[in-house]
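J.: Structure for the following, please:
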Amino acid sequence: MGHWWERNIVEPGKLPLLLALAAFVLTFVVTRVITRLIRAGRGPFGNVKAGGLHIHHVVPGVLLTIGGGFGAVASDRHGAGGAIAAVVFGMGTGLVLDEFALILHLDDVYWTEEGRQSVEVVVLTAALVGLLLAGFSPFGVNDVTQQELQDRGGFLSTIAVNFLFSLVALAKGKARIAIFGAVVPLVALVGALRLARPGSPWARRFYGSRPRARARAALRAYRHDRRWARPRRVVQDWIGGKPDPRPARLPDRH
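T.: Predicted coordinates:
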C-alpha cells in the first residue's frame, strides 16, 4: 500500500488534489448538516446577518476559493504550502457549489426544487475530480519500466475512448451518464448508443427530418423519467434535504 501511495499519489504530485477533494466533500457535508439544523430550528446555529443583510455562505466560499486558488498557483504542489492551499480551495469550492443554484437563478432557491441543482453539481464535480485522481498517469513518475509504461498507456487510451463516448452521450442530452461513463466504460458506451433525449443537440441535428425517431426518443425519455425520477429525488433529498412544497396556485379569475 505504501509503495502504491508513493508511486501514484505522492510522486505524481496528486496529494494536493486528494486533499482538495476531501476538503470539498467534507465542507459540503458539514454545510448541509448545519443548514438543515438551522432550517429545523435545532442546535446553536443561525443565519449570518450584517445590517439586516443575509450573508450566504457562498460569500466566504468565493473568498476561500480565490485565496486557495492563488495560493496553489504560487506554491509547490509537493510542498506544505500547496497542500494548505489545496485544502483552502476545496473548502471554498464546497461552499460555493453548495449554493450553485442561487448563483444560477440569482435568487434564494436553496430549499426549492431548483435548489436540487446544487446537489447535482456537487456530485458531478466530486465524480470528475475522483476520475482525475484515479487516473494512473505515466507523467511525473520516475523510473517507469517498459511494462508499467505500457500498462499506464493502455489505461490512458481506455480513458480517451471512454471520453469520446461520454462526449457523444453529452451531445445526446445525458449529462449524468456522460460524467459517470468516463469512469465506467460500459456506461459511456450504452449512453452513446441509445436514443438521444428530445431537445438535445444530437436530436436537433439528426432527428429533425425523422419523425419516428423523434417520437421514439420522446417516449423513451418519458418512460425513463417516470421510472427514475422518484429514486433520484429520494437520493437528492437524503443528501441535500427535502425542498419546501410549492405554494398552491390560485385559479385565475376573469
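
J.: going forward, measure contacts and count neighbours with C-alpha atoms only.
T.: OK.

J.: Please point out which parts of stretch 153-164 sit buried.
T.: By neighbour count with 16 or more other Cα atoms under 10 Å, stretch 153-164 contains the buried residues 156, 159, 162-164.

J.: From these, pick the one nearest residue 128.
T.: Among the buried residues of stretch 153-164, residue 163 lies closest to residue 128 (Cα to Cα), at 11.7 Å.

J.: a helix runs through the closest one, doesn't it?
T.: Yes: counting by DSSP: H, G, I helix; E, B strand; the rest coil, residue 163 is located in a helix.

J.: which of the buried residues of stretch 153-164 lies closest to residue 41?
T.: Nearest to residue 41 among the buried residues of stretch 153-164, with distances taken as Cα to Cα, is residue 163, at 45.3 Å.

J.: the helices in the chain, which residues?
T.: 2-5, 15-40, 58-74, 80-98, 100-105, 116-134, 146-171, 175-181, 185-193, 201-206, 211-240 (DSSP state H).

J.: so what does the longest one touch, helix or strand wise?
T.: When contacts are defined as 3 or more Cα pairs under 8 Å, 6 or more residues apart in numbering; DSSP states H and E, helix 211-240 sits against helix 116-134.

J.: Give me the distance from the helix it packs on to the chain's centre.
T.: Computed by Cα atoms, centre = their mean, to the nearest Å, the chain-centroid distance of helix 116-134 equals 2 Å.

J.: here's the other one to compare against:
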Amino acid sequence: MSNHSPVAIAPSIQDVHTAYLEELGPRERAALMSWAGFTGTFATVRVITYSIREGKGPFRNLSVGNAHLHHYMWGIGLLTGVGAVAVHGPDGTRRHPGVALSYGVGLALIVDEFALLLDLKDVYWSRQGRLSLDLGIGLVSLGGTAFAALPMLQRLARSRRSRTALRSGLNGSPRKS
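T.: Take a look at the predicted model:
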C-alpha cells in the first residue's frame, strides 16, 4: 500500500471560484458568462429540439392556437430586456453576471433558429444543413467559452502542477501510477 495521497483530477469548486474572481476582471467575467450562457443554452436547445422532432422525452412544441411559438421569440424578449438594462441601468447592474449570462442565453435562442428567421426552412431541417449548423455553432461556442476562460484555466492548471509537485517532493520520490 502506498503512502502517497491521491492527486485531484479536477479542481475543487472553491479553486474554480477563486480563479474566476482573481484571474478575470469584470469585463472578462462578463465575456465568460456570455459565452457559457450561449454554449449551455445552444447545447440544451439542440437536445430538446431533437427530442421533440423525434417524439421522445417529455418536451413538446409550445403553441398558442395554431401558432407555434419558436424559441427565437424568447431570445428576442431576453435580449430586449438586456438591452434595456444596458441602456438605462446603473453600472453595477449592467456589469452583473446575470446580465451577461442572459445575453448569451438570449443570443443562443435566436442563433439556433436563425435559418427560420431567414426563411430557410428546408436548410434548417435537412440532415446536412442542420448538422452543419449544429457543429459550426457548437464548435464556435465551445472555442469562445474556452478562450474567455483561458486565464482562469491556466491558473487552475498551474495550481494542479504545483500540488502534484508538492506531493511528489513531500514523499521524497516521484509519484508512481
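
J.: care to give me the TM-score?
T.: Here the superposed chains carry a TM-score of 0.60, computed using TM-score structural alignment, normalised by the length of the second structure; 135 aligned residues with a Cα RMSD of 3.0 Å.

J.: what's the distance between residue 51 of the second structure and residue 58 of the second structure?
T.: 8 Å (Cα to Cα, to the nearest Å).

J.: Comparing those two, which residue is more hemmed in?
T.: Shown here are residue 51 of the second structure and residue 58; by other Cα atoms under 10 Å, residue 51 has more neighbours (15 against 8).

J.: Which residue in the first structure aligns with that one?
T.: Aligning on TM-score structural alignment places residue 51 of the second structure opposite residue 37 in the first structure.

J.: same check, this time on residue 36 of the second structure
T.: That one, residue 36 of the second structure, aligns with residue 22 by TM-score structural alignment.

J.: Let me know how buried the equivalent of residue 81 of the second structure over in the first structure is, in neighbour terms.
T.: Counting by TM-score structural alignment, residue 81 of the second structure corresponds to residue 67 in the first structure. Number of residues near residue 67 of the first structure (other Cα under 10 Å) recorded here: 16.

J.: about what we covered before: nearest to residue 189 of the first structure among the buried residues of stretch 153-164 of the first structure?
T.: Closest to residue 189 of the first structure, out of all of these and judged by Cα to Cα, is residue 162, at 7.4 Å.

J.: Does that closest one touch residue 187 like I think?
T.: No: the pair residue 162 of the first structure / residue 187 is not scored as a contact, 9.1 Å apart, by Cα atoms under 8 Å.

J.: before we move on, back to that, you'd agree the match of residue 36 of the second structure is up against residue 90?
T.: Yes: with contacts counted by Cα under 8 Å, residue 22 of the first structure reaches residue 90, the gap being 7.5 Å.

J.: quick one: which of those two has more around it?
T.: Shown here are residue 22 of the first structure and residue 90; by other Cα under 10 Å, residue 90 has more neighbours (30 against 17).

J.: any idea what that one aligns with in the second structure?
T.: Checking TM-score structural alignment: residue 90 of the first structure goes with residue 104.

J.: Skipping adjacent residues, who's closest to the most centrally placed residue in the second structure in space?
T.: Central residue of the second structure (Cα atoms, centre = their mean): residue 36, 2.3 Å from the mean position. Leaving aside its sequence neighbours, residue 36 of the second structure sits nearest to residue 145 (Cα to Cα, 6 or more residues apart in numbering; 5.8 Å).

J.: now that neighbour: how far from residue 135 of the second structure?
T.: With Cα to Cα as the criterion, residue 145 of the second structure and residue 135 of the second structure are 15 Å apart.

J.: When those two are compared, which one has more neighbours?
T.: residue 145 (21 against 11).

J.: which residues sit in contact with the more buried one?
T.: When the contact criterion is Cα atoms under 8 Å, 6 or more residues apart in numbering, the partners of residue 145 of the second structure are 32, 35-36, 39.

J.: could you measure it against residue 13 of the second structure, distance?
T.: 18 Å.

J.: How about residue 136 of the second structure?
T.: Look at residue 136 of the second structure and residue 13 of the second structure: by Cα to Cα, they are 30 Å apart.

J.: What of residue 155 of the second structure?
T.: 14 Å.

J.: go on, residue 69 of the second structure?
T.: To residue 13 of the second structure, residue 69 of the second structure is 38 Å away according to Cα to Cα.
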